[in-house]
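1. structure of the sequence below:
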Amino acid sequence: MVFHSQYPDLDIPQCNILTYLFGDGQNQPTTPLWIEAANPSHSLSVAQILSWVKRLGSGLDKLGVPKAAAIMVFSPNHLYVPVVYLAAAGSQRLFTGANPSYTANEVALQIKTIEASILLVHPSLLKTGLAAAKEAGLPFDRVFQFSSGENPLSEEGIRDWRSILPSHSEAQSWKWDDLYGKPSTETTAAINFSSGTTGLPKGTCITHYNLVSNASQSLYLRLVGSPFSVERPNPDERWLAFLPLYHAYSQLWTINIACKLRVRVYVMDKFELAPFLSYIERYKITALQAVPPVLVMLAKRPETSKYDLSSVNHILCGAAPLSQTLQQEVSTKLGCVIAMNPGTVDIDESGSIGHLTPNTEIKLIDDDGNEAIGEGARGELVVRGPQIMKEYWRNEQATRDCKDSEGWFWTGDVALHRGGKFWIVDRKKELIKVNGLQVAPAELEAVLLEHDGIADAAAVGIVVHGEEIPRAYVVLQPHAKGKVNEKDIQDFVAKRVAKHKKLAGGVKFVDEIPKLASGKIIRKVMKEWSKRDVKEVESRVKARL
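-> Below you'll find the predicted structure:
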């Protein structure tokens, strides 16, 4: 059974992302749009960012960087990351960003995989960036320092990125190809590397039409039922951007949608709780795009009570599963709407991921490969729509494994359909198999986070005596340390789940749950921990038996 959106199909333009955002480029607003949160005197207007985009587009042309070549950014967030994103994509080159926490080996792997032509490195990461460039064989004259301020020549002879740019006046004649029609569906704009939570990262190729579609759909859902529109947005809206700009979620909202809506965005270089809370109070932030770990902090960290967060009226949460309990807890505490939006469904306040977005279809495929139908249908979420990626970068097998010839994309998410809405149960590859029964780590994690002594948690399967059983790694709240033990946690969960979901593999207290900047738990690390702990757990299970 194919589920269709309840919303009317949108007339989504097929064009260059620059055409979608800036039209013909004339008469752009000059009021500050992207603002440095730590220093609001530093800002860029739409007109200014377009001028910088033209300068970089022209500079890359003069440098001889060919079309479809990758421009790679290795930097924390700052005001000029959107410039590179839009200039690289708009000039028919490729934008790709690397996690600033990567090691030199990890950066080198991405450089080699993407065959980067240019590497823009923040000065604080220059040592790592140069080591990566050397390992990947990228000449140092194609590596540039990249930050909000202009940088002097480094000891290694690395120039500032501004050195390749013509003046603002010289670049005003630079034009981009509108890519109307089919070219926009075929031309890759950005390559975002998958999180690598279960294996090596893969490059996800996103076309201009994908970007325009995703922005159009998200804007429709954000504005439907409100008195505002793209042409007449809410003048009082203010956002705080703290999600990493190498990630698609942040690119969509911080760059593309903010620019289209002309919403003021205060940009943080990275997430830190105290500054995050202070900026909300200082700038009277009205809306946030967040990930579940941030909501866990808002719900459970005592620091939140020290700041006035009453201006926040809407939080969009994506990138990882969010429990209904946590959703409701934060909503009640802050008095705001908490909405989920993974990109194929609309926002919802019931704990579900809601209805389908416009122009989108969904199927649920059960373990036997059949379409799950009717009320309570459960299976892998298979999606088709104009926002779905084109392919994995130079990885035909990986593309075939998740996308068929008819455009259906196999997400790996296990979903439940009920009452016309969808609930994400878990990731298919992450399910724990207990005596043939499936246990979703996210379900156990949601239960664990209901405990007022738990700050964060992750569940994973551990194979003991040839059988897989659930195990949890838990970060305690400061007030619970020394007062709550492992058995207390096991008993707490046991009262709330079926027998096969009990934490028979035990509980281990840790200082931190390993997560990506997007908020996703790094499942491959959890599996490594469980393998490491097998002997310890087996000895306990033996003694118990």
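2. can we go C-alpha only for contacts and neighbour counts from here?
-> OK.
3. which elements pack onto the one helix or strand residue 461 maps to?
-> Using DSSP states H and E, the element containing residue 461 is strand 454-464. Counting contacts by 3 or more Cα pairs under 8 Å, 6 or more residues apart in numbering; DSSP states H and E, strand 454-464 is packed against helix 292-300, strand 432-434, helix 441-448, strand 467-476, helix 523-532, helix 534-544.
4. do that again at 10 Å, thanks
-> Applying 3 or more Cα pairs under 10 Å, 6 or more residues apart in numbering; DSSP states H and E, we find strand 454-464 packed against helix 292-300, strand 432-434, strand 437-439, helix 441-448, strand 467-476, strand 507-509, helix 523-532, helix 534-544.
5. closest one to residue 493 among those?
-> Distances from residue 493 to each of the helices and strands packed on strand 454-464 were compared using Cα to Cα; the minimum, 6.6 Å, belongs to helix 441-448.
6. one more to line up against the first:
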Amino acid sequence: MDAVLGSRRLLRAAYPILRPWQRLSPVTPASVTHVSSHAQEQPREKNVVYSSFPSMALPTQDLPHLLYERLQKWRHLDAMECSVTGRKYTYGEVLDKGLRFGGIVNTFLPPASSSASPEEKIRTVTFFSQNCPEFPIFLLGTLATGATLATINSNYTAAEVARQLAHSEAGLVVTEPLLEGMVREALVKLGKDLPVVVNGVSQQGYPNVRDMLDDPARPFCDLVQTHPEDMAVMLFSSGTTGPPKGVQLSHRAFTSNLTFFTHPKIFPYHPSKEGEAQEVVTGLTPFYHVNGLYLITLIGMYQGAKVVSFPAFDPVSYVRVIREHKIGILHLVPPILNFLTMSDKVTSADLASVRGAICAAAPVPSTTSKLFKEKAPNPIIFQEGFGMTEILGSHMTPLDDERLGYCGKVVPNVMAKVINAEGEALPEGERGELCIKSPSLMTGYYKNPTVTAQTLDAEGWLHTGDVAIHTDGFFSIVDRLKELIKVKGFQVSSSELEDVLLEHTAVADVAVIGIPDDRAGELPRAYIVRSSSSSCSEEDIHGFLKERVAEFKQLKGGVRFVDALPKNQTGKVLKRELQELAAKEG
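-> Below you'll find the predicted structure:
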């Protein structure tokens, strides 16, 4: 009993924001201590690459308790500001409004009884919106109640939104005025009437969540204690193949990765301290994506940075924000890097405040990164990293060891290996599939044990589907085993497009591949065998897809009609031959 009372005193000291009526669930002292990871204390395996940094002690509390403990240190600092409207919130407001949003969640989705099964206790809040400065409030408030936050790509069609709402078993939807019509259409397709709140004035009669957050009469939620292995966030990923699947990311996955990925010799932010300048970064990568939710939002909160959010990319406002906010670290994807490097709209003077760039989502040609560094007026550390929705961050370029063209070294507490078809770890310099072992791996794909077992093996290694080589501890992604197309950093599943196209009565057979593109990285192209009686055109195919899949999944690489697809004796399409054909066609 004394231990529990002591723990409550500690929480009151750590979270002075909490009002007397905000009862905290009792926590044990273990929830606010740290334990060492044993990942690198085991005997070292041959050809397995270990971090050059010592293993770090990892938190054992859940994600909202960790964040509340950190955010108290910079309550007075700005957390996020909208680049378009100027609407912004301090960390103190994020803490307060987060707990009020938690109260809203509990109103719509009352917590299950203590006797309920683990599955019955899962409550899912779905975020379907462009980037907005309220996102940290929605994220923190959801987690504070013990519920799960799921996200949906804001470019999705109503059919795609409906499928994802169903798969995540959404109980409450948070959207924006621009997309509320899409939500209503998706709910009609789903045959459900879920509660919806809108971040702004609704044209459909839904509650304005911003007004609700400003209502002082609306109660705060209790900050509940959640088991570290419980699901915190569900993001969607195509994994190594197939349509998007719900990736279960636990509280422990986030708290461990936040600890070791922000190692001071790896991550370039200057952590906020009393009386010192605050790090200001760009928040252009969509928050529904792991890069936006984790690398920008959560790490920004953990380090006390200010994020300037963008609902969409606008070249003029993007350059203006870099200049006026004196951005120190740029979060980039290859198309934005190309814009900054090649566009006449970006001058050397515009980059005067920039001291570092982190580029993720796809490999970067070293020629492009060199040109960017040359354009900037001051020295810049250019860092590439590697991560996936299923693993968060595993590799990063050390701050004192820049090597362009590589995705960095493994970070503390993480192990990596490159394997052949027989599963044997290969020595450096040889190509094979990249596998990762880390404390921050996903729990699995939601209600999909078959695909989970294909990705996570019995020894705890996650098979990425990427072909890599490593030299001197540095890794480089050179190819893909998985049939995914990367369009501006977004995953496009070739099999998903093939399944949709086969619904067209004129399509007898189809294969979709990615073709190189200077601006997008890759674009989807379909090779189609027409039905015997059909004379459908490329325009017919484009029109068929337009209402069925998101804009970035459209066949902007073109449609080619062929008499037959190249296949092996078992009937598998030989996509390598189609890639060779595409290279000849140009």
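7. drop the TM-score for these two in here.
-> Put the two chains on top of each other and the TM-score (TM-score structural alignment, normalised by the length of the first structure) is 0.75; 458 aligned residues with a Cα RMSD of 3.6 Å.
8. before we move on, back to that, just put the helices and strands packed on strand 454-464 of the first structure in CSV and tack on mean neighbour count and distance to residue 199 of the first structure.
-> Conversion of these to CSV gives the following (neighbours: other Cα atoms under 10 Å; distance: least, Cα to Cα, whole Å):
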stretch, mean neighbour count, distance to residue 199 of the first structure
helix 292-300, 19, 22
strand 432-434, 19, 17
strand 437-439, 16, 21
helix 441-448, 22, 18
strand 467-476, 22, 20
strand 507-509, 17, 24
helix 523-532, 17, 7
helix 534-544, 13, 21
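9. distance to residue 191 of the first structure added to the ones you listed, as a markdown table?
-> Formatted as a markdown table, the entries for these read as follows, by distance: least, Cα to Cα, whole Å:
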| stretch | distance to residue 191 of the first structure |
| --- | --- |
| helix 292-300 | 24 |
| strand 432-434 | 31 |
| strand 437-439 | 33 |
| helix 441-448 | 28 |
| strand 467-476 | 33 |
| strand 507-509 | 37 |
| helix 523-532 | 23 |
| helix 534-544 | 38 |
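10. relative to residue 210 of the first structure, which of these is closest?
-> Distances from residue 210 of the first structure to each of those were compared by Cα to Cα, and the smallest falls on helix 292-300, at 25.1 Å.
11. tell me the residues of the second structure aligned with that closest one.
-> Under TM-score structural alignment, the counterpart of helix 292-300 of the first structure in the second structure spans residues 334-342.
12. before we move on, what about stretch 353-365 of the first structure?
-> Counting by TM-score structural alignment, stretch 353-365 of the first structure lines up with residues 407-419 of the second structure.
13. same deal with stretch 73-86 of the first structure?
-> Counting by TM-score structural alignment, stretch 73-86 of the first structure corresponds to residues 127-140.
14. try stretch 47-61 of the first structure
-> Residues 92-106 of the second structure are where stretch 47-61 of the first structure aligns, taking TM-score structural alignment as the criterion.
15. what of stretch 488-502 of the first structure?
-> Against the second structure, there is no aligned range for stretch 488-502 of the first structure (TM-score structural alignment).
16. and residue 384 of the second structure, what pairs with it in the first structure?
-> Applying TM-score structural alignment, one finds that residue 384 of the second structure aligns to residue 340 in the first structure.
17. so residue 478 of the second structure sits in a strand?
-> Yes: with DSSP: H, G, I helix; E, B strand; the rest coil as the criterion, residue 478 of the second structure is assigned to a strand.
18. quick check: the aligned residue for it in the first structure?
-> Residue 478 of the second structure maps onto residue 425 in the first structure when the alignment is built from TM-score structural alignment.
19. same thing with residue 77 of the second structure?
-> In the first structure, residue 77 of the second structure lines up with residue 31, judged by TM-score structural alignment.
20. helices or strands up against the helix or strand containing residue 106 of the second structure?
-> Secondary structure from DSSP H and E places residue 106 of the second structure in helix 91-108. In terms of contacts (3+ Cα pairs under 10 Å, 6+ apart), helix 91-108 of the second structure is packed against helix 63-71, strand 78-82, strand 88-90, strand 124-128, helix 135-144, helix 209-213.
21. redo the ones you listed as a markdown table? Include mean neighbour count and distance to residue 296 of the second structure.
-> Formatted as a markdown table, those follow (neighbours: other Cα under 10 Å; distance: least, Cα to Cα, whole Å):
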| stretch | mean neighbour count | distance to residue 296 of the second structure |
| --- | --- | --- |
| helix 63-71 | 21 | 14 |
| strand 78-82 | 24 | 11 |
| strand 88-90 | 20 | 16 |
| strand 124-128 | 26 | 17 |
| helix 135-144 | 26 | 11 |
| helix 209-213 | 18 | 23 |
